[in-house]
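1. Build the 3D model from these lines:
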Amino acid sequence: MSADQTPDYRDTVFLPETDFPMRAGLPQREPEWLARWERLGVYDRLRSEGQGRKPFVLHDGPPYANGHLHIGHALNKVLKDFIVRSQQMMGRDSRYVPGWDCHGLPIEWKIEEEYRKQGRDKDAVDIVEFRQECRRFAEGWVDIQREEFKRLGITGKWDDPYLTMDYHAEAVIAGEFMKLLMNGSLYQGSKPVMWSPVEQTALAEAEVEYHDHTSHQVWVAFPVASQRDFAALDGCMRTDLLGASVVIWTTTPWTIPQNRAVAFGPDIAYGLYQVTGDKAGTYLLADRLAPEVFAAAKLEADAWQRLRDVSSEELASLVLAHPYRGIEGGAGEWDYDVPLLPGDHVTEDAGTGFVHTAPSHGEDDYQMGLKYGLPMTYNVLPDGSYRADLPVFGGQAILTPDGKEGPANVGNIKALAGQGALLAKGKLKHSYPHSWRSKAPLIYRNTPQWFAAIDKPLADGMGEHGDTIRARALTSIDQLVQWTPQTGRNRIFSMVENRPDWVLSRQRAWGVPLTCFTKRGANPDDADFLLRNETVNARILESFEKDGADAWYRSGFKEQVLSGIVNPDDYDQVTDVLDVWFDSGSTHAFVLRDRADGVPDGIADLYLEGTDQHRGWFQSSLLQACATKGRAPYRGVLTHGFTLDEKGMKMSKSLGNTVAPQEVIEQYGADILRLWVAQSDYTADLRIGKEILKGTADAYRRLRNTMRFMLGALAGFSEAERVEAAQMPELERWVLHRLAELDVRVREGYTAYDFQGVFQALFNFATVDLSAFWFDIRKDALYCDAPDSPRRRAVRTVMDALFHRLTLWLAPMLSFTTEDIWLSRFPSEGDSVHLHDFPETPAAWRDEALAAKWEAIRRARRVVTAALEVKRADKTIGASLEAAPVVHVEDAALLKSLRSVDFMDVCITSAIVLTADPAPAEAFRLPEVPGIGVVFEEAEGEKCQRCWKILPDVGHHDHAATCARCDEVLDGVEDKVEVPAAG
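-> Predicted coordinates for the structure are as follows:
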């Protein structure tokens, strides 16, 4: 037969048919699906149809409503969406109410920035008017962020989110605060707290971030003024310490005017050192640190020598003089004695072995002050400057209004030098606390603040897990909460175990006020200092429910709520606002407890945020709930890492290495961003960038092609074709076994929040087991077998099972693409892939013996395909169907297995010979698969022009150039194509 007479059987081959496009076009098409889900009301339908199911509640940690989303927001919300969707599809009533944190400094700061641009004075604006501007600002950003979150494909109650500035929310937050008022854990104390001079407010630890900062460092000599009586050493009183100086080291010279003591370590070895030259004198130092101190003072080795040991008993007897004693213009301000006191916090890791102690400006210092009755000082004003009437330094600023260094440090260094007390000075670059909002450095400052006492026993009848906030929190961490990853438990436990009392008050305007009244003339320690009255509390809550927290600031409010109960003139109204972490920490009460879509016990199944929230929202929610409901408000906590660039660097606008989610969506689509999350180990820091996203997009294309092939192969599939598993060939039953294995893996993975594991299992199955193996083998049956052949029907039945499971298993992760896949096969206006559960998979599909058999067959196949690849590379053949290899198999059991299946089809060859004969020396072998040798032989016969197999019988049938199988199939399709007769 000549070439121009070669029959064309293309129209008789059952090629895949689908409208599902190869190119996804996600950026353009995803908005259509978003609109569709909204039109269908998918989230509300699931809630309605899921009544009676066991609830699963992921409580949303509220982002601030003050700017566009960054990639960290996207990571966080996508992880939450994976969980919400997968729990729903595993049979739960999975509820997700998104929320926003609307109060506090981040928003107030934005309004103040606008005021500064306009030259307006915030303090001249009515506070209610200012608060309403903050409210409007937050409302605007809630709307913007809501659309940005929805664009990521996040499901949830977007038409009714929770906002901490809703009137009911503000009332509940105030109510939760008043529980602290009534149970006795609230108190006012004057102690040092992290203070922002720029923002003029106290900050909680969660509002602090640490950056490198260059500080002044000084070594300061405190002269020994006198010795108290102590047991004589060697039988006599030693007097050589009189006239010596104790040397301290500090990186905050501005705190020297506030010094009230010096601390030493009782277990540290100290010595008395003689110095000659310009800095002549005798100095007390820790022996281990003395060489470093003298080096800082630029002393040569021969300029100093050690005289003797100095015991802790001697040190405890010393009374020092403040270095500013007698300073010109000092007016006697510093003419007091400075005791030398033992302190367990003193180490010899750095410094001098002696610690300058200013009780108003450090936590350890404050504790020393409490222990030894040291007086507090009030020299530093809210703006970070010294009080105007402080001698010598009055009015000098520690920090300027824009966060730069003021003259206070240099002023003190000059004064110390003038007093002859400056042994050495220098600069030190170190990690230093900064405000996470203004980015300006912070100081410790003593101010009256309101605290929650976390170690005070609470008589509230909720002592099942402990009587104090700390005890309840630690019990919750250890016994009531599942931490993912488990390292989160250790992190938060140590934080809570060692944390101080909670600073609740902020000197700001935008927030929920501390709804309490103090009695005029009473001291904070007096029993009647705070007004505790349930009727007053009820009146406050009623007003807040009606008018929001603005009511607190309106004229006459105090009189309104106190009249008839106490004389309003006897009480002052507190004007501080609550720490915003108390707001968000209280959300369990007005979201989980109060909403119809909450849960009766007010306890969430899961909180999910970044690792920084161990000291933020996880902890504030824990402490707040332990104070007001006796335990943690969550049963599970999951934490994820931070987002970094491709080089592992922290993202920064100044470095130009940020990746905006909006940009990724515009280029690739939201599903590529979701797939990046699915492929990543979220328990560690995650890298993202152009090359990583390209790799993600490539993986997406491979998976999409697998699903596209399946859709095409299933075209026209009907129930009439379905074949029972028992009637299928072994290869199809092996695929069903793999599905049964994957069903367990997927459910366990989603339950454990192991999305990377779930995706990798499904991706490897789709690309390796299916595309590179089963699809490759069964294309011949799909394309060339008769439509009613048992083998083709079995293949399509398995395809149907694959379709339902792969599409639905992937739906929580690839929400847009799986909707496209589902509707391509089941185009229904009222349907969505997200309205379905994971299908049940028959346990009978599991067949471990069959799986073991096919694992061995696949190993043998690898040897054959590798041997053929060598022949393809050297151009001996162009396709595997041109081969008829001889396969030598040493293992009798394996040989039996290979002969029991269509190993020729498995290897995609036109013929194959299986033999137990020893393999000749020239046989191809794979070292990792011993006992198998392959000898290449070319297939004999002619090429079937329909299935392309090379067989001896081709050309001997009714239809020209066909094999027996194809000839038989063509008998049923002759009306579709004209074919020449044989001969």
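
2. Going by C-alpha atoms from here, please, whenever you check contacts or count neighbours.
-> Noted.

3. I'd like the next helix or strand past the lengthiest strand in the chain.
-> Criterion DSSP state E: the longest strand present in the chain is strand 208-227. The first helix or strand that comes after strand 208-227 along the chain, using DSSP states H and E, is strand 245-250.

4. Could you check the angle that next one makes with strand 208-227?
-> Per axes from the mean of the first three to the mean of the last three C-alpha atoms, to 10 degrees, the angle that strand 245-250 makes with strand 208-227 is 170 degrees.

5. elements contacting strand 245-250?
-> Using 3 or more C-alpha pairs under 8 Å, 6 or more residues apart in numbering; DSSP states H and E, the elements in contact with strand 245-250 are strand 208-227, strand 281-286, strand 354-357.

6. this one as well, want them side by side:
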Amino acid sequence: MAAENSADAPDYRDTVFLPQTDFPMRAGLPQREPEWLARWERIGIYDRLRERAEGRAPFILHDGPPYANGHLHIGHALNKTIKDIIVRSHQMMGRDARYVPGWDCHGLPIEWKIEEKYRSEGRDKDAVDVVEFRQECRRFADEWIDIQREEFKRLGITGKWDDPYLTMDFHAEAVIAAEFMKLLMNGALYQGSKPVMWSPVEKTALAEAEVEYKDHTSHTIWVRFGIQRPVGEINADGRIYEDIRWTDGASVVIWTTTPWTIPQNRAVAYNPSIAYGLYEVGNVAENATAKSGEKLILADALAQEVMTAAKVDGFTRLRDVGHDELVGLTLAHPLRGVEGGAGEWDYDVPMLPGDHVTDDAGTGFVHTAPSHGDDDYQFGLKFKLPMTYNVEPDGSYRADLPIFGGEAIIQPDGKDGPANVSVIKQLAYAGALLAKGKIKHSYPHSWRSKAPLIYRNTPQWFAAIDAKLNDGMGEYGDTIRTRALTSIDKLVKWWPQSGRNRIHSMVENRPDWVLSRQRAWGVPLTCFVKKGAKPTDPDFLLRDQRVNDNIIAAFEEGGADVWYRDGFKAQVLGNVVNPDDYDQVMDVLDVWFDSGSTHSFVLRDRADGVPDGIADVYLEGTDQHRGWFQSSLLQASATKGRAPYRNVVTHGFTLDEKGMKMSKSLGNTIVPAKVIEQYGADILRLWVAQTDYTADQRIGPEILKGTADSYRRLRNTLRFMLGALSGFDEAERVSPADMPELEQWVLHRLAQLDHAVRKGYDQFDFQGVFQTLFQFCTVDLSAFYFDIRKDSLYCDAPGSLTRRSARTVLDLVFHRLVTWLAPILPFTMEDVWLSRFPSLDDSVHLHDFPVTPADWLNEPLAAKWDHVRRARRVVTAALEVKRSDKTIGASLEAAPVVHVEDAEMLKALKSVPFEDVCIVSDLQLTADPAPNEAFRMAELPGVGVVFELAEGEKCQRCWKILPDVGTHSHPGVCARCDAVLSGA
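-> Take a look at the predicted model:
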């Protein structure tokens, strides 16, 4: 009878409440995202957010300005997406999250492009009027700003795009000059002659942040310095070294990887804590420059290494050489008396003690050229060693230097010049060359020209970071360094914390800041020096606030170009001092001073800034601990007394799938525009959210495929919710207290998630936020809650408590999930939101994260449902075995017997409709021991499942197999479905 009714039953498909939604399964992001961008621009979403957020506490992420000189690379995409997620999430957590994008417009990156253009046109840059050249740089920057702005917007970055900040705006240039003049007035600025990192190709000094280290093969030489002091001679301190027993020809040996610096040698350093010995050379190879029988002084730890390099087959250690024997010795410069030297090197070279000397490599003695290295310079200051001026801006020796005049150290194309080889040859002619070789080592290069750099002594302008400042802002210290270090430790949070250690070490040990550049495109060093005065004279610099005010007013009106116009000096000095008494400084400021000053004209001066000029967040890559993070820290410490930020977030670099650095030559670059063209911006943003950005990340075709798969799974979850919520209205809503336990458990999970999501966003942990939400969507919702509640949603009567509760919970989940994910996936969440709430001027991004009641948390209920979920796993696994061997086709064909040893678990399972939870037609629970044939899982002991087939017929509407099917007024259905069909 029942079978006959089932077979003859009508088609009930139209009576089932299947999900209804127009939300497409395929996203079509590349085609549809531009539509949302246009929509956001039409409704003015950024400005509307500012209106809605009026009165809220401000939150400002200050944008580190990229250079306006090329298309965006994957690093740009990572950086700006992280920033956007931070801004959007803090806005939706109740702050007024303002974001003003900006561009760095001055400096070598742009100037270099114009010079390349001139070279291709056969034009001489030096023949072009400086103002004309600067205006061409400005036009170039303008063009790239427009291009990059559209590329950033295509990534879904929200911000004040119609009014960004530019370091070349007239007001910005005026403020940069004003900030520089604060250093002039507070005593930090000075002109010094000291070695700086110099680019012979670009003919300018470079800051540390503009230097990258790459492998380079250098000449390396071991050089003899002959001892000049006779035995028994009275030293300067009046002591007579009677115990010195130098044999004629004994030499001190140095080692260097920069042979070109030997003509500038002024001392040899040793360390009194190192053990030295006098060695006699034995047999030597046929082509060696070492001499059999000669005597050499070497560090004991390095003697064998030196002898091997010198091709010495055997040697003898004659005796110890103590500190008392080395102190005060005088050596001969190795080029002393060289033919053609014209007496240039006929001076004595002192032996001096230095803690910087080690016996890790070399000889235990250090060749010292104060004009060509910071350690050497500091050492030279200590012992008052003379400076040399032998190297020109183009990296060649001065023309009148004997023997080597005009020879290049680094050529214009960045390759090694002949200087190193020439010096080596002359040392060999002079009998001073003990050995030579080559070494591959990490060497400084310009990050723009990619050419090697040199240390070069040249007059430059510096900010003294240890000078006591006269500015009345001593709350955190009286010097730039102490203020910076105090800020690092007490005023700033570092994310990750390792960033603190990195920048603290750099600031603690860094030299004075080289502010000047010998270039044309930038903000000039707006100062004047008295003619004929020395840098050490108290009146060398003109310090007068009236002059400063004149300069600032002129820059506000005409920009920094006015500095280069005829008559400007007279214009700003004429009403204060005699212009003829002063020279105008024509160097330009280090571009890092520009970007380091942005807190002043962006955070402090703009209407959308903050009065104290302090940002909540600075965020850039790890290289910016020596770049923008540090220049901003030092600049603000000098001019406002503290760091301009409260939090510093650091991200790593982007590598290819194999962990290789990306380069065009390797063909492994990932171009953001190409990714967007293939997948859409949201996939690129999702990749950012899935990575641990605090370390180096990998990206490539396979990784993007995996990201797209995660996106599809997430999209399917959202699509199901939209369909299941079709037609939902407030009349259906059920209060949490009246809901079944399963719905209350979901609310508990929402309360947990609300805390985790807010904490994650607040701590910039987007990977944690996304993984938490993705696990919730795939595990808690799709694989558990949706799986269980599909039956009620599809088959229960619209007015049933379970169905209404499920739809209420889905509505609550929807509002939270869509807003929580909106900062990460702004395009998709806008699509989801408008699919449910179509509106001409609404947007998900105009809404905050919903407030989640704390009383939704229910730990006892969660503990109980933990029992339920663990037992369900065993049942599900047991049924999967039967499905695999074709015993059943669907879980509803089963009616398992579940044996449970744990009394608390058994009680929990009996208190819920466990058969519905397991999606079976019937189920028995028992405390009886499980028989041997029962299915068990090792990781979930105490639960055994015995498979049984469900008895009865299959309901033609809900597909459950029940004994009562076919016994009701509607053919082929169960009692529940019969009641629904009857309208009960």
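
7. winner for burial among the helices and strands packed on strand 245-250 of the first structure?
-> strand 354-357 (a mean of 26; mean count of other C-alpha atoms under 10 Å).

8. Which positions in the second structure sit opposite that one in the alignment?
-> Aligned using TM-score structural alignment, strand 354-357 of the first structure spans residues 365-368 in the second structure.

9. Same question for stretch 155-172 of the first structure.
-> So stretch 155-172 of the first structure sits over residues 158-175 in the second structure, by TM-score structural alignment.

10. Tabulate the helices and strands packed on strand 245-250 of the first structure (TSV), appending distance to Ala811 of the first structure.
-> As requested, these are arranged in TSV below (distance: least, C-alpha to C-alpha, whole Å):
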stretch	distance to Ala811 of the first structure
strand 208-227	38
strand 281-286	65
strand 354-357	60
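
11. Ok, which of the ones you listed comes nearest Met90 of the first structure?
-> For Met90 of the first structure, the closest of these is strand 208-227, at 39.9 Å, according to C-alpha to C-alpha.

12. Gly630 of the first structure - nearest residue in space that isn't next to it in sequence?
-> Distances taken as C-alpha to C-alpha, 6 or more residues apart in numbering place Met462 nearest to Gly630 of the first structure, at 5.3 Å, with adjacent residues excluded.

13. What range does stretch 51-68 of the first structure cover in the second structure?
-> Residues 54-71 of the second structure are where stretch 51-68 of the first structure lands when matched by TM-score structural alignment.

14. ok, the residue nearest to Gly630 of the first structure touching Cys626?
-> No. With contact defined as C-alpha atoms under 8 Å, Met462 of the first structure does not reach Cys626; the gap is 9.0 Å.

15. more crowded one of those two?
-> More crowded of Met462 of the first structure and Cys626, by other C-alpha atoms under 10 Å: Cys626, with 27 against 17.

16. separation between that one and Thr587 of the first structure?
-> As defined by C-alpha to C-alpha, to the nearest Å, Cys626 of the first structure lies at a distance of 13 Å from Thr587 of the first structure.

17. so what's Leu742 of the first structure up against?
-> Ala761, Leu762 (C-alpha atoms under 8 Å, 6 or more residues apart in numbering).

18. Which residue of the second structure sits opposite it in the alignment?
-> Checking TM-score structural alignment: Leu742 of the first structure goes with Leu753.

19. After superposing, tell me the mean distance of the helix or strand where its match lies to the first structure.
-> Assessed by DSSP H and E, Leu753 of the second structure sits inside helix 741-762. Helix 741-762 of the second structure, aligned to the first structure and superposed, deviates on average by 0.6 Å (mean C-alpha distance after the TM-score superposition for the first structure).

20. from the middle of its chain, how far away would that helix be?
-> Counting by C-alpha atoms, centre = their mean, to the nearest Å, helix 741-762 of the second structure is centred 31 Å from the centre of its parent chain.

21. Tell me the helices and strands packed up against the next helix or strand after that helix.
-> Per DSSP H and E, helix 741-762 of the second structure leads on to helix 766-775 as the next helix or strand towards the C-terminus. Helices and strands touching helix 766-775 of the second structure, by 3+ C-alpha pairs under 8 Å, 6+ apart, are helix 681-690, helix 741-762.

22. Please point out which parts of the match of stretch 51-68 of the first structure sit buried.
-> Neighbour-count burial for stretch 54-71 of the second structure, with 16 or more other C-alpha atoms under 10 Å as criterion, is recorded at Pro58, Phe59, Ile60, Leu61, His62, Asp63, Gly64, Pro65, Pro66, Tyr67, Ala68, Asn69.

23. Go ahead and name everything in contact with that stretch.
-> In contact with stretch 54-71 of the second structure (C-alpha under 8 Å, 6+ apart) are residues 83, 86-87, 90-91, 94-105, 109-110, 113, 140-142, 144-145, 147-148, 151, 595, 599, 603, 609-610, 615-620, 628.

24. and the residues you listed, which of them are in helices?
-> For the contacts of stretch 54-71 of the second structure, membership in helices holds for 83, 86-87, 90-91, 109-110, 113, 140-142, 144-145, 147-148, 151, 595, 628, with DSSP state H as the criterion.
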